[in-house]
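# here is my input; please provide its structure:
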Amino acid sequence: MTSLAPTTTLWRPTGPEELELVRALDWRAWPPRLPEQPIFYPVLNEDYAIRIARDWNVRYDGAGFVTRFEVDTEFVGRYPVRQAGGETILELWVPAEELDEFNAHIVGRIEVVREFR
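Down below sits the predicted model:
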């Protein structure tokens, strides 16, 4: 009998353009970063993702979405947790050149769990 490897839940606040790219990737991967985006920032809690999607993405993109996805825990452990402000403002910094490998360790699909307009 095989057991499933443990996963870690991550969230990502995103705007409509990035969400369309995720949809085009069949909800299984994040699109490559733009040249001015050297780091991919998934966050460690839904509340932080909500604040960014609602307060930043809506203001600049007209809509904000909170996505949730699972990543192999052993793999994601290579990225230290970064505190980007307050106690609950936690994120991972994945270098853009490692995003393909990161995507290969996503378990299941990326799902939209909240939407703000």
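# contacts and neighbour counts: CA atoms only from here.
Noted.
# wasn't residue 47 part of a helix?
Yes. Counting by DSSP: H, G, I helix; E, B strand; the rest coil, residue 47 is part of a helix.
# for it, give its distance to residue 68.
12 Å (Cα to Cα, to the nearest Å).
# any buried residues in the longest strand along the chain, and which?
Counting residues, the longest strand found in the chain (DSSP state E) is strand 106-116. Across strand 106-116, burial judged by 16 or more other Cα atoms under 10 Å covers 106, 107, 110, 111, 112, 114, 115.
# please give me the structure for this one as well, since I'd like to look at both together:
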Amino acid sequence: MLETITLYRPVGQKELDLIRASHYRAFPPRLSFQPIFYPVLNEEYAIQIARDWNTKDEASGYVGYVTRFQVRKDFINRYTVETVGGTEHQEYWIPAEDLEEFNQHIEGRIEVIAEFR
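The predicted structure is shown next:
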């Protein structure tokens, strides 16, 4: 049995629509001005971003969703955990060119666990 880690990703409406189009199996490619994909390590941090940032952002459709998903540990261990701010603000920095491979290591489906407007 493969060992996994639970990660979270705050997303706006457009990104959620693209996740839905993948049948909740993959995150969409980054845009040209988004060189990093950053899944976060805890739900509270994801909620903070979705609630406090996405809901104020026109590009997010003024809505924030929190997604939860499982990634294989043998894959994610290639990357280091980055702390950005307080100790609860931990995330992985996945280069955009690695996102397709990242998606191949998601186990199961991406779940939406919270919504903020």
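# quick one: TM-score?
Overlay of the two chains. TM-score (TM-score structural alignment, normalised by the length of structure 1): 0.96; 114 aligned residues with a Cα RMSD of 0.5 Å.
# re earlier: next, format the buried residues of strand 106-116 of structure 1 as TSV and append distance to residue 42 of structure 1.
Below are the buried residues of strand 106-116 of structure 1 laid out as TSV (distance: Cα to Cα, whole Å):
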residue	distance to residue 42 of structure 1
106	12
107	15
110	12
111	14
112	14
114	15
115	17
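# my read: residue 73 of structure 2 touches residue 3, true?
Yes. Here residue 73 of structure 2 reaches residue 3: they are 5.8 Å apart, a contact under Cα atoms under 8 Å.
# so where do the helices sit in structure 2?
For structure 2, the helices defined by DSSP state H occupy 13-21, 43-52, 73-76, 99-104.
# after superposition, how close is the second one to structure 1?
Read that as helix 43-52 of structure 2. For helix 43-52 of structure 2, the mean distance from the matching residues in structure 1 following superposition reads 0.2 Å, by mean Cα distance after the TM-score superposition for structure 1.
# one more: the shortest one?
In the superposition with structure 1, the average deviation recorded for helix 73-76 of structure 2 is 0.7 Å (mean Cα distance after the TM-score superposition for structure 1).
# more crowded one of residue 47 and residue 68 of structure 1?
residue 68 (22 against 14; other Cα atoms under 10 Å).
# excluding chain neighbours, give the residue nearest to the more buried one in space.
Residue nearest to residue 68 of structure 1 in three dimensions, not counting chain neighbours: residue 11, with 4.4 Å by Cα to Cα, 6 or more residues apart in numbering.
# likewise for residue 18 of structure 2?
residue 28 (6.1 Å).
# re earlier: show me what the residue nearest to residue 68 of structure 1 lines up with in structure 2.
In structure 2, the residue matched to residue 11 of structure 1 (TM-score structural alignment) is residue 8.
# appreciated, that's everything.
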